[in-house]
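Engineer: sequence-free structure coming up:
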């Protein structure tokens, strides 16, 4: 019986690991927690965002991207960050701004560090695996359904750009 229990626990632990890390969670902008393991088996585009940036209008295109591919399985996760000193003062202000200005309904985290010593563990993991660190707001990381990094893009790559959409479509089709 103990052996069976150990096997079951091992299988469960393996299924909740995401991007090679167990327990990848973020505080949600709506309260509660966003657990990346809930999206296991789906591609996830993670984007560090800011409300007062020259690239802030990309929120509209991120929502369009999410609307285009969500039924196929894509998750777009916005990660508001003040690392570049361009975010509003509170998560409530960010949520209200995004909903009122852009009609955002994609998952969003609370304001989160993405660079430096206080970077969220997911961003530290991506740095250790790929060397990628956001150099500005609206950098993008596409994770495959198994949690591995497919590719990364900087701020100038728009959400609806052909290279990004091609990578998403390949991740959705399993290529």
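Structural biologist: Everything's here; your move. Here the structure is a predicted model, which means the values were calculated and not measured. Numbering: from 1, shown residues only.
Engineer: make it CA atoms for all contacts and neighbour counts henceforth
Structural biologist: Fine.
Engineer: Tell me where the protein has strands.
Structural biologist: Along the chain, the segments classed as strands by DSSP state E run 25-27, 33-35, 44-49, 75-80, 140-143, 149-153.
Engineer: Go ahead and name everything in contact with the first one.
Structural biologist: When you say that, I think you mean strand 25-27. 33-36, 109-110 (CA atoms under 8 Å, 6 or more residues apart in numbering).
Engineer: what does the third one give?
Structural biologist: Strand 44-49 is contacted by residues 56, 74-81, 114, 134, 137-145 when judged by CA under 8 Å, 6+ apart.
Engineer: this is the comparison structure:
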């Protein structure tokens, strides 16, 4: 019986060490992945009119980010079309586009379903849209607080923020700068 116990322990010992070594590697990979994530993007947010939450850290790690505060009934809402074009043209080049609907300027739907219909049906948006948030003031979402600290808080809907993958460069563009303008396209290419 003692021999059987001893043989069993010896047989299991290498397996245990391999399992521990494997878990150390996995933890190391997770640390490496999270180190590529910008600190202010360490949030999980609900997708627009969905139950699914998106880990923004994993979603944006190692990529340049275009963050836009949107509003369905704003005069700048046609910019959704150009933002979608940017998304399609640059998603494989390392740019992530994220829209944050907001009613801070009183031009967003009260119902998320209606916001989603305007974005996805009317404008054909396929880039990531999240649930509505506040984008300025004391209730501003932490991402927008950080962007305000780096540049400026949105003064209206469709402020655009380009953030480099390493977070060292943050550029902002007001509502009047169209996403398909030469100025904006040049900035996207520079940040990539």
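Structural biologist: Arrived safely, thanks for sending. Fair warning: this is a prediction, and the values are worked out from it, not measured in the lab.
Engineer: Can you pull the TM-score for these?
Structural biologist: Put the two chains on top of each other and the TM-score (TM-score structural alignment, normalised by the length of structure 1) is 0.85; 169 aligned residues with a CA RMSD of 2.3 Å.
Engineer: In structure 1, what residue corresponds to residue 174 of structure 2?
Structural biologist: Aligned counterpart of residue 174 of structure 2 in structure 1: residue 154 (TM-score structural alignment).
Engineer: Produce a ChimeraX select command limited to the buried residues of the contacts of strand 25-27 of structure 1.
Structural biologist: Buried subset of these, written as a ChimeraX selection, criterion 16 or more other CA atoms under 10 Å:
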select :34,35,36,109,110
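Engineer: Could you list the buried residues of the helix or strand hosting residue 7 of structure 2?
Structural biologist: Secondary structure from DSSP states H and E places residue 7 of structure 2 in helix 2-35. The neighbour-count check on helix 2-35 of structure 2 (16+ other CA under 10 Å) flags residue 34 as buried.
Engineer: Give me the helices and strands touching it, please.
Structural biologist: When contacts are defined as 3 or more CA pairs under 8 Å, 6 or more residues apart in numbering; DSSP states H and E, helix 2-35 of structure 2 sits against helix 56-60.
Engineer: Tell me which other helices or strands the helix it packs on touches.
Structural biologist: Other elements packing on helix 56-60 of structure 2 under the criterion 3+ CA pairs under 8 Å, 6+ apart are helix 2-35, strand 44-46.
Engineer: Now distance to residue 116 of structure 2 too, for the ones you listed, in a markdown table please.
Structural biologist: Formatted as a markdown table, these follow (distance: least, CA to CA, whole Å):
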| stretch | distance to residue 116 of structure 2 |
| --- | --- |
| helix 2-35 | 30 |
| strand 44-46 | 13 |
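Engineer: what's the counterpart of residue 85 of structure 1 in structure 2?
Structural biologist: Using TM-score structural alignment, the partner of residue 85 of structure 1 in structure 2 is residue 106.
Engineer: Repeat that for residue 121 of structure 1.
Structural biologist: Here residue 121 of structure 1 is matched to residue 142 in structure 2, going by TM-score structural alignment.
Engineer: What's the local residue count around its match?
Structural biologist: Per other CA atoms under 10 Å, the neighbour tally for residue 142 of structure 2 reads 18.
Engineer: just checking, it touches residue 133?
Structural biologist: No: judged on CA atoms under 8 Å, residue 142 of structure 2 makes no contact with residue 133 at a distance of 10.0 Å.
Engineer: Report the set of residues contacting both of the two.
Structural biologist: Overlap of the contact sets of residue 142 of structure 2 and residue 133 (by CA under 8 Å, 6+ apart) is empty.
Engineer: which residue is nearest the middle of structure 1?
Structural biologist: residue 46 (2.3 Å; CA atoms, centre = their mean).
Engineer: Now check structure 2 for the residue matching residue 66 of structure 1.
Structural biologist: Per TM-score structural alignment, residue 66 of structure 1 is aligned with residue 87.
Engineer: Of the strands of structure 1, which stretch is the most buried?
Structural biologist: Comparing these by mean neighbour count (mean count of other CA atoms under 10 Å), strand 44-49 comes out on top with a mean of 26.
Engineer: Now check structure 2 for the residue matching residue 41 of structure 1.
Structural biologist: Aligned against structure 2 by TM-score structural alignment, residue 41 of structure 1 finds its counterpart in residue 62.
Engineer: cool, and residue 134 of structure 1?
Structural biologist: By TM-score structural alignment, residue 134 of structure 1 lines up with residue 154 in structure 2.
Engineer: need the contact list for that match.
Structural biologist: So residue 154 of structure 2 contacts 69, 135-136, 148, 174 (CA under 8 Å, 6+ apart).
Engineer: do you know how far residue 116 of structure 1 is from residue 83 of structure 1?
Structural biologist: For residue 116 of structure 1, the distance to residue 83 of structure 1 (CA to CA, to the nearest Å) stands at 9 Å.
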